[in-house]
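Trainee: Sequence plus the predicted model coming up.
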Amino acid sequence: MIDNARITIEIAARAARLRDQIHYHDYRYYVLDDPEISDAEYDLLFRELERLEEEYPELVTPDSPTQRVGGGPAEKFESVTHRQPMLSLENAFSEGEVQEFEPRLKRFLHQQAEFDYVLEPKMDGVAVNLTYEDGLLAIGATRGDGHRGENVTQNLRTIKTIPLVLRRETTPAPAFLEVRGEVYIELAEFKKLNAAREAQGQPAFANPRNAAAGSLRQLDPAVTAGRPLKIYCYGIGEVAGREFSSHWEVMQTLKTWGLRVNPYVDRCQGIEAAVAYHHRLEGLRHGLPYEIDGVVIKVDSLELQTRLGIKSRSPRWALAYKFAATQATTQVRKIIVQVGRTGAVTPTAIMAPVEVGGVTVSRATLHNEDEVARKDVREGDWVLIQRAGDVIPEVVKVITSRRTGREKPFKMPERCPVCDTPLVRPQGEAVTRCPNPDCSAQLKRAIRHFASKGAMDIDGLGEKIIEQLIDQGLVQDVADLYRLQASDLLPLERFAEKSAQNIVQAIAGSKKPSLGRFIYALGIRYVGEATANLLARHFQTLNALKAAAVEDLLLIEGIGPQVAASIRDYFQNPKNQALLAKLLQANLQPQAATQVLTTPLAGQTFVFTGRLQQLSRDEAKALVTAQGGKVSSSVSAKTDYLVVGKDPGTKYAQALELGLTILDEAGFAQLIGRIT
């Protein structure tokens, strides 16, 4: 008689052994690049595990290699808050800037010894945060704004270079671990992917980074699983159950846990050695199978990193030394002008397509009329273009030696190319503008801005759709978006019942934006995302902002006279008032900004006077606002703290007179929890 209990135990043990074997061989293949078995032998192990789990579903575990792709498509991505923020890096584009990095650190710490650095290739991919709990992959998220990202766990699980369970043979896994990494696509795989898309009639991705980002944001993980994504890990966030003394130790430990680390990661002593590493890697750059755009230089000691701290948006202990701007030579076929959402008319060079830094470009900005004249760019010219810092292409110079005499000089048109309104160039400004607020080009750009990711984030409302909505008279301002019905869209090109319904639902889903997003979406001149969030935190409600006088706006640190006047002019404009009323009638409900309530600074008003020794004034102000405090430029009875540096001014006497709390720099550092 067969012992069924005995068989179940044996089968469970076999399944566990198969999982361990497959994890081990994944590690050998994807991390060490040193496989021990053939693909056919690996496939036999995987199929056996699949068969056992199919016959005995109770044996399936979350970390099973068969569970990399699981579940159906999601409706949307949920927000995830990173335990430790994923900060951006300060960039350096010249050797001189890098040479100044170490002396700056020495001055800050009052030390003379050289620093030890860890050097890493700066991958040109998508930053993600992997959260492991008790060694198991629990959450995977995009970087997002550095504090909150999108939960793309199911998509990240499909990437075979990301272990579902940490290896523990030599180093026990911590109870909690945030791992930071860069997801990317190799160049050869990127070309194959684009070739396949074009064969299917789909648009090609612009570059490998764009392809990686698009692949990670697929609602269906099965689509992501079909993309050739890989990862290199470059650091950690919060960790519980393990302590480290250096970044180098972190990187070596990540490898023992089965996490993939770039083989070119190195360490050195002194900034000169870091510069030499940069030059070596730049020489290897074009032979690498993936794109990099520079070198990241990090102070190795974690204790020194803590002492150095962070600036407003980046750690003081790290620097991204970017490679020289990628350049190429091409010919200007035509110079056109484009009308932006504020009416700015920008000359743009239409060029023979050319590859620059892995991206095919055919347009380059010429900025304004004066810039065209200064560089003397003409139609038919051969020009040198570049993507400085790998961003928007621009014309560096004209190659005059290649002129034939048939080139055509540029002349700024006198009338708007879209609405035929006479163009104006205000005295003292370099920008020519179309003054017609009803110009359809401005409206199209305004709606694109309104729907953009940093603003109302209306998914699917792209340029082609916006053009049709305006050209067909369905939309005359951004508020009209909220009156659209699926039946309005069906007559438009490329719309079916489902796609029309999706757009209408996406628009309806944007009705409760944060106040900061809403302010930014309005497109107020000079008000970018950072300023919009600053206004939202300060005023808390749209009505309070609308009622603010210029004097009230100038009290906010970071708001100058030009910005304050622009904000006040916007809200006093009758047309804008009517638009806001129309938006509110459409049931838009901007959500009040929330203050950080868990820090000593929350809701407190600070004023600074004198010269600080350990921080710049801007850095100190950023620390206050980051923890929910407010910064004012003048002392009053409403001031909670005056922070006094060297050689204080009259604010010090005023604070004494009012009996305010006065802090020296050390007291301020203690209050914000900073180690001095």
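Mentor: Looks like it arrived, so ask away.
Trainee: drop to CA atoms for contacts and neighbour counts, all remaining ones
Mentor: Noted.
Trainee: And Pro409, how far from Lys397?
Mentor: Note on Pro409: its distance to Lys397, by CA to CA, to the nearest Å, is 15 Å.
Trainee: Trp248 in helix, strand or coil?
Mentor: Judged by DSSP: H, G, I helix; E, B strand; the rest coil, the three-state class of Trp248 is helix.
Trainee: for it, what are its contacts?
Mentor: 118, 267, 300 (CA atoms under 8 Å, 6 or more residues apart in numbering).
Trainee: Nearest spatial neighbour of the second one, chain-adjacent residues omitted?
Mentor: This means Arg267. Take Arg267 and drop its neighbours on the chain: the residue closest to it by CA to CA, 6 or more residues apart in numbering is Val118, 4.2 Å away.
Trainee: what about that neighbour, how many neighbours?
Mentor: A count of nearby residues for Val118, using other CA atoms under 10 Å, gives 22.
Trainee: More neighbours: which of Pro409 and Lys397?
Mentor: Legend: neighbour count by other CA under 10 Å for Pro409 and Lys397, higher for Lys397 (17 against 14).
Trainee: okay but the more buried one is in contact with Asp381, surely?
Mentor: No. The criterion here is CA atoms under 8 Å, and Lys397 misses it with Asp381 at 10.0 Å.
Trainee: Break down the stretch 151-300 of the chain into its strands, ranges please.
Mentor: Secondary structure of the stretch 151-300 of the chain by DSSP state E, counting those that start in this stretch: the strands cover 176-185, 229-240, 266-269, 292-299.
Trainee: Which strands and helices lie in contact with the next helix or strand after the last one?
Mentor: Helices and strands here follow DSSP states H and E; after strand 292-299, the next one along the chain is helix 302-308. Counting contacts by 3 or more CA pairs under 8 Å, 6 or more residues apart in numbering; DSSP states H and E, helix 302-308 packs against helix 101-109.
Trainee: list the buried ones in the helix it packs on?
Mentor: 101-103, 105 (16 or more other CA atoms under 10 Å).
Trainee: then this one, side by side with the first:
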Amino acid sequence: MEKPISDLSENEAQEELNELKLLIWSADRLHHTHDISEISDGAYDREKRRLKELVDTFPKLRPQAEKILDSVGAPAASGFGKISHAIPMLSLGNAFEDGDVADFTKGIRNYLGQSADQSLAFTAEPKIDGLSLSLRYENGRLVHGATRGDGSTGEDVTENARTIADIPQVLTGAPEILEVRGEVYMSHADFATLNARQEEQGGKSFANPRNAAAGSLRQLDAEVTRARPLRFFAYSWGELSEPLAKTQFEAIERLSVLGFQTNELTALCTSVEEMIAHYRRIEEQRATLGYDIDGVVYKVNDMALQARLGFRATTPRWAIAHKFPAELAWTRLEAIDIQVGRTGALSPVARLTPVTVGGVVVSNATLHNEDYIQGRDNKGEEIRGGKEIRVGDWVQIYRAGDVIPKVADVDIRKRTGNEIPFAFPTTCPECGSEAVREEGDAVRRCTGGLICPAQAIEKLKHFVSRKAFDIDGLGAKQLEMFFEDTDLPIRTPVDIYRLEQRDGENLAKLKNRHGWGAQSAENLFAAITQKRRIPLGRMIFGLGIRHVGEVAAKDLALHFGSWADLAAAVDLAREAALAHRAADLAEEKERQAAAAEGRRARIKETRDLEVSRLEVSASARESWEDLIGIDGIGATVGLSLSDALANVEERSVIDALVHELEIEAPAAPAQESPVAGKTVVFTGKLEKMTRDEAKARAEALGAKVSGSVSKKTDILVAGPGAGSKEKKAQELGIEILDEEGWLARIALL
């Protein structure tokens, strides 16, 4: 079974995150664009929840997890028109245990600054396993219907939506603008009838009601949709010209009055105990409901509190989905393959005799790392009772939301003697370079860098991905073609921008092979040209530097304002970065030595001694402290940036790329804000609002929030208990405000 998050080392947590990077986008595409569910929604969500727990427990890993955690749906399919959502259609965070629900409510109270005895109500409703749909009404008439898509842009399925009986065409007494959101689904009885009819007509049967509903709604011919028995539950809304009600529960009742089908099992709960009890009641009825659900959704009832709580990158703070339990199955391990990721990590993947786990056919599963295969963790301690996993073994598959399921256990009683122990490679299977496992790291990595085709192609795929450069017409398939092309090779990002500059003979070849016509080639060149102008944050994210996720890239862009300033700061901080790494290594050695001798490690003394041995200039130290002091950055990201820009080959590619681009600086903050453009540090206890809320308000007003005090700090907001930060601010002559002074400054008092 999986190790608890609290038992993982940072290296083990890093490995778990790496295992998902190459797989989650494929799962999104299959599920949201092609209506194929290789894994269930519950399985997919569980892995995201595991990642969320990882980065909560290991904050240094947060930046590189942002791309996965921010994933919502997938791009709209090309056969439909596209509709931009006025308000993004976000996914929900997940809970899997009763304790997670308690943590959810506790987190809300902490954010709001509420005590446990203050009233806080929630709605609880079944989570329908169908396809999300947004319906826009203007002056009471249905204007359009759109799928979730990638959360920002969905498919225009208006004519198909008009064929669903549960969707009113005209509303009486509705707000002038009303976007109703809900789930298109198919009942079990209708699903059985549809599949029987499909078989009679020689058509393809559907795997489950969710796929049937999604495939039916996303037909290019609306008459096909009309013939399918689709239904619709309304449970939410997007853009409104006026509020539906003051509470979630009353708003749902309002939707029912307007003519929408709402779920009768929706209940109002005033405590965690009531929420869990209602979850149990719905779980008991699950098999007899007549439609598929995969959990229960809890939402803060008070709409004013919902507005105050707001949103994270892809999920609302005020709602969570309490999912039903995971499932297990046994099958044979046929082989173990090694995949090489963008950062060079060698990840073992189990190839299995296909087995159905909870309605999903599983043929691949992760094996984490070489220690896991051997039956131990990276500290040498036993897991699974020390049982080694061998090719040919009977293994237990654990599918709890896994983007790729996990091998949880092995049944050594079924061994025949023909099972083969697995020898983990010490060279990269893709390029033959040495694969090194650094001390204390659970991951073995290829040292080939850009000469490793696996790393190079994955970096390119990341570069053109949706949240990076997003070059239309240049996806994974096209990149793989160019990567292998001897006439028009694309091996690094800069090659993309030099493609059109190649000689006419090669361009002629492009236009007459690989399925490219003259127009498609011209379209590609136009798309590349369009993305020569790129926001700084997207450019930084697109470089694919280890640990630098989308959020970290935006934070770096906001702080430095230009690539030149960021690169100069990282170069200047190089000495201090090396000193920091040396101190980390000394700390690890001291910890290991202390553990071996049965004593406590003198970590601080060891770090101070190591740093003192290295001569670091004041300017380097100041630049380093400024870099890692950016809120959400820290030493892990700082070291990654330093290593990337100090690598001669990688820096050469980056410099050449920058020369080809027009990089846009972040938008200037609103001038009317009294703190726009200023760097603010919060320290001590805040009594009027929580730290998270204070940070969110400051950033909304255009301020930069830092975690440490430096010469670049403009304002220190110091509450009771402020310590060294306040002292340093005094020494530097930085303006210091108490909480009331800060609130007065931003006009909240």
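Mentor: Nice, thanks for sending it over. It should be emphasised that the depicted structure is a prediction, and the values quoted were computed from it without experimental measurement.
Trainee: Just tell me the aligned range of the host helix or strand of Glu605 of the second structure in the first structure.
Mentor: Element membership for Glu605 of the second structure, per DSSP H and E: helix 603-613. Counting by TM-score structural alignment, helix 603-613 of the second structure falls onto no part of the first structure.
Trainee: now for that helix, which elements pack on it?
Mentor: Packed next to helix 603-613 of the second structure, using 3+ CA pairs under 8 Å, 6+ apart, are helix 574-596.
Trainee: now the helix it packs on against helix 603-613, angle please.
Mentor: 140 degrees (axes from the mean of the first three to the mean of the last three CA atoms, to 10 degrees).
Trainee: Adding mean neighbour count and distance to Glu41 of the first structure, write the strands of the stretch 151-300 of the first structure out as JSON lines.
Mentor: Shown next, in JSON lines, are the strands of the stretch 151-300 of the first structure (neighbours: other CA atoms under 10 Å; distance: least, CA to CA, whole Å):
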{"stretch": "strand 176-185", "mean neighbour count": "23", "distance to Glu41 of the first structure": "27"}
{"stretch": "strand 229-240", "mean neighbour count": "20", "distance to Glu41 of the first structure": "23"}
{"stretch": "strand 266-269", "mean neighbour count": "16", "distance to Glu41 of the first structure": "35"}
{"stretch": "strand 292-299", "mean neighbour count": "24", "distance to Glu41 of the first structure": "35"}
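Trainee: Could you export the ones you listed to JSON lines, including columns for distance to Gln540 of the first structure?
Mentor: Converted to JSON lines, the strands of the stretch 151-300 of the first structure look like this (distance: least, CA to CA, whole Å):
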{"stretch": "strand 176-185", "distance to Gln540 of the first structure": "33"}
{"stretch": "strand 229-240", "distance to Gln540 of the first structure": "31"}
{"stretch": "strand 266-269", "distance to Gln540 of the first structure": "47"}
{"stretch": "strand 292-299", "distance to Gln540 of the first structure": "38"}
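Trainee: still on that earlier bit, which position in the second structure aligns with the residue nearest to Arg267 of the first structure?
Mentor: So Val118 of the first structure corresponds to Thr123, using TM-score structural alignment.
Trainee: what about whichever strand or helix holds that match, how far off from the first structure?
Mentor: Assigned by DSSP H and E, Thr123 of the second structure belongs to strand 122-128. Compared with the first structure after the fit, strand 122-128 of the second structure shows a mean deviation of 2.1 Å (mean CA distance after the TM-score superposition for the first structure).
Trainee: Run through who's touching that strand.
Mentor: Contact partners of strand 122-128 of the second structure, identified using CA under 8 Å, 6+ apart, comprise 183, 185, 248-249, 263, 265-271, 275, 278-279, 282, 291-301, 321.
Trainee: same deal with stretch 638-654 of the first structure?
Mentor: Against stretch 638-654 of the first structure from outside (CA under 8 Å, 6+ apart): 604-613, 632, 634-635, 655, 660-665, 668.
Trainee: Run through the strands of the stretch 301-450 of the second structure in chain order.
Mentor: 319-323, 327-340, 346-357, 360-366, 390-391, 394-399, 406-410, 420-421, 435-436, 445-446.
Trainee: Same list, the ones you listed, but as JSON lines with distance to Phe311 of the second structure please.
Mentor: Below are these laid out as JSON lines (distance: least, CA to CA, whole Å):
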{"stretch": "strand 319-323", "distance to Phe311 of the second structure": "10"}
{"stretch": "strand 327-340", "distance to Phe311 of the second structure": "31"}
{"stretch": "strand 346-357", "distance to Phe311 of the second structure": "34"}
{"stretch": "strand 360-366", "distance to Phe311 of the second structure": "32"}
{"stretch": "strand 390-391", "distance to Phe311 of the second structure": "45"}
{"stretch": "strand 394-399", "distance to Phe311 of the second structure": "29"}
{"stretch": "strand 406-410", "distance to Phe311 of the second structure": "31"}
{"stretch": "strand 420-421", "distance to Phe311 of the second structure": "48"}
{"stretch": "strand 435-436", "distance to Phe311 of the second structure": "41"}
{"stretch": "strand 445-446", "distance to Phe311 of the second structure": "36"}
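Trainee: What is the burial count for His286 of the first structure?
Mentor: There are 12 residues near His286 of the first structure, going by other CA under 10 Å.
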